[in-house]
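Engineer: Provided below for reference: sequence and predicted model.
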Amino acid sequence: MVDIAHQHDTPAETINRPAGTPTPPRVDDNGRPAPAVRYLLAGIRLALGWVFLWAFLDKTFGLGHDTTSAKAWIHGGSPTKGFLGSAAKGPLTGFYHSLAGTTFADVLFMIALVAIGTALILGIGMWLAATGGAVLTVMMWSAVLPPASNPFLDEHLIYAAVLVVLAFLGAGRTLGLGRLWATTPLVRRLPWLV
């Protein structure tokens, strides 16, 4: 094991590591994640941002991946009707069926997808993106209880947890505008917008 706070090996780690094997740095002198860790987090942030942004683009324009052009939002299709209207199952089925295809649900869902995806890709508003993304993915998880491949866990809960970790670790500062965003007067006055 590595004592991250002090950047040195514990005795057990020293015994188990082959002689001459370097220890990769995990934190820098200021206690921030080391560059390799920051770039890995930035890559995960960008990938999750693309997941949300792609869902928005496909549902809006019917790019043919999951949404045909005829069912695109710009052609009068509903981005929530198919999933919430037919795929929802479990204890919350009635609630989700009542939302399926409503203008309120469609608009709110699409705003959430584009806002979360854009914030993640730009690396700004990470707390808002993490909170919104976690709420959205947990709702998507709760719409299909129990999940098909596990008694309770699926990728939506993993996405929610990863989004929160990205916000905690400041993942928007690497390969993103998070560092610049944090210096704006608005964010200085309202630090929860970081």
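Structural biologist: That came through fine. Residues are numbered from 1 along each chain as shown.
Engineer: CA atoms for contacts and neighbours, from now on please.
Structural biologist: Will do.
Engineer: any idea how far the residue nearest the centre of the chain is from residue 143?
Structural biologist: With distances taken as CA atoms, centre = their mean, residue 163 lies nearest the centre of the chain, 4.0 Å away. According to CA to CA, to the nearest Å, residue 163 and residue 143 sit 20 Å apart.
Engineer: take this one as well and set it beside the first:
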Amino acid sequence: MATTARHHVTPLEQVEAPGSMLTHTAARVLAVLRITTGSVFLWAFLDKLFGLGYSTPGERAWINGGSPTKGFLSGVEVGPFQDVFRGIAGAPWADWMFMLGLLGVGVALILGIGLRVAAGAAALMMALMWIAEWPLARETASGEATRSSNPLVDYHIVYGIAGVVFALTYAGHTWGLGRWWASLPIVQKNRWLI
């Protein structure tokens, strides 16, 4: 009785297989979205680190003694956690966590590696920023309009979900280092690092 070898279908083969959920074009579009989303995170890191003059002026750059969290968190005037966020504004641990998160998520998404960890970090960061802005409110504590355009879904939610989609679709395998990363022995032993 002859036995046939079983062929394990990899995520990449699923992308290339006829009738699969992802076409080559869809995988490429996901790669572009992954890289551009990573660029958003990495740019925020660089602007806050060096004060490139977009959202952070040079004198408030982290390398010049500024705080990456103080400006945003000290201005929180809405939602049930406003006192908590204002309380951690400018705390060194908060600055380091925020900056490492921006850098790590940005680099991981651009390179297409560690997407599961990056997705978790991006989702957590975006959820905390959503809670800080509290788009459910129409007015701040002082009675001014919040200018919230959607009480539930804003760019924080979209970026968080996008990170999860990148991880679940192996988006790092197209135009990234995802295949190489997944072949590393440490990643093979710890699949959560994919």
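Structural biologist: The structure has been received and is ready for your questions. Fair warning: this is a prediction, and the values are worked out from it, not measured in the lab.
Engineer: the residue nearest to the centre of structure 1 -> structure 2?
Structural biologist: Using TM-score structural alignment, the equivalent of residue 163 of structure 1 in structure 2 is residue 163.
Engineer: relative to residue 171 of structure 2, how far out is the closest residue to that match other than its chain neighbours?
Structural biologist: Leaving aside its chain neighbours, residue 163 of structure 2 sits nearest to residue 119 (4.4 Å; criterion: CA to CA, 6 or more residues apart in numbering). According to CA to CA, residue 119 of structure 2 stands 12 Å off from residue 171 of structure 2.
Engineer: can you check residue 182 of structure 2 too?
Structural biologist: From residue 182 of structure 2 to residue 171 of structure 2 the distance is 12 Å (CA to CA).
Engineer: neighbour count: the two, which is higher?
Structural biologist: Taking other CA atoms under 10 Å, residue 182 of structure 2 and residue 171 do not tie; residue 171 has more neighbours (30 against 21).
Engineer: the strands in structure 1, which residues?
Structural biologist: Here structure 1 has its strands, by DSSP state E, at 2-3, 8-9.
Engineer: can you list these in CSV and add mean neighbour count and distance to residue 78 of structure 1?
Structural biologist: Shown next, in CSV, are these (neighbours: other CA atoms under 10 Å; distance: least, CA to CA, whole Å):
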stretch, mean neighbour count, distance to residue 78 of structure 1
strand 2-3, 14, 51
strand 8-9, 15, 55
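Engineer: out of those strands, the one nearest residue 72 of structure 1 is which?
Structural biologist: Residue 72 of structure 1 sits nearest to strand 2-3 of all those, at 50.8 Å, using CA to CA.
Engineer: for residue 138 of structure 1, what are its contacts?
Structural biologist: By CA atoms under 8 Å, 6 or more residues apart in numbering, residue 138 of structure 1 lies in contact with 156-157, 160.
Engineer: ok, now residue 135 of structure 2?
Structural biologist: For residue 135 of structure 2, counting by CA under 8 Å, 6+ apart, the contacting residues are 146, 148-152, 154.
Engineer: just the ones of the residues you listed in helices?
Structural biologist: In helices, judged by DSSP state H, none of the contacts of residue 135 of structure 2 are found.
Engineer: average gap between the longest helix belonging to structure 2 and structure 1?
Structural biologist: Identified as the longest helix of structure 2 according to DSSP H is helix 24-50. On superposition with structure 1, the mean distance recorded for helix 24-50 of structure 2 (mean CA distance after the TM-score superposition for structure 1) is 0.3 Å.
Engineer: helices and strands around that helix, which ones?
Structural biologist: Packing contacts for helix 24-50 of structure 2, counted by 3 or more CA pairs under 8 Å, 6 or more residues apart in numbering; DSSP states H and E, involve helix 11-16, helix 92-111, helix 155-168.
Engineer: try 6 Å
Structural biologist: Here helix 24-50 of structure 2 touches helix 92-111, going by 3 or more CA pairs under 6 Å, 6 or more residues apart in numbering; DSSP states H and E.
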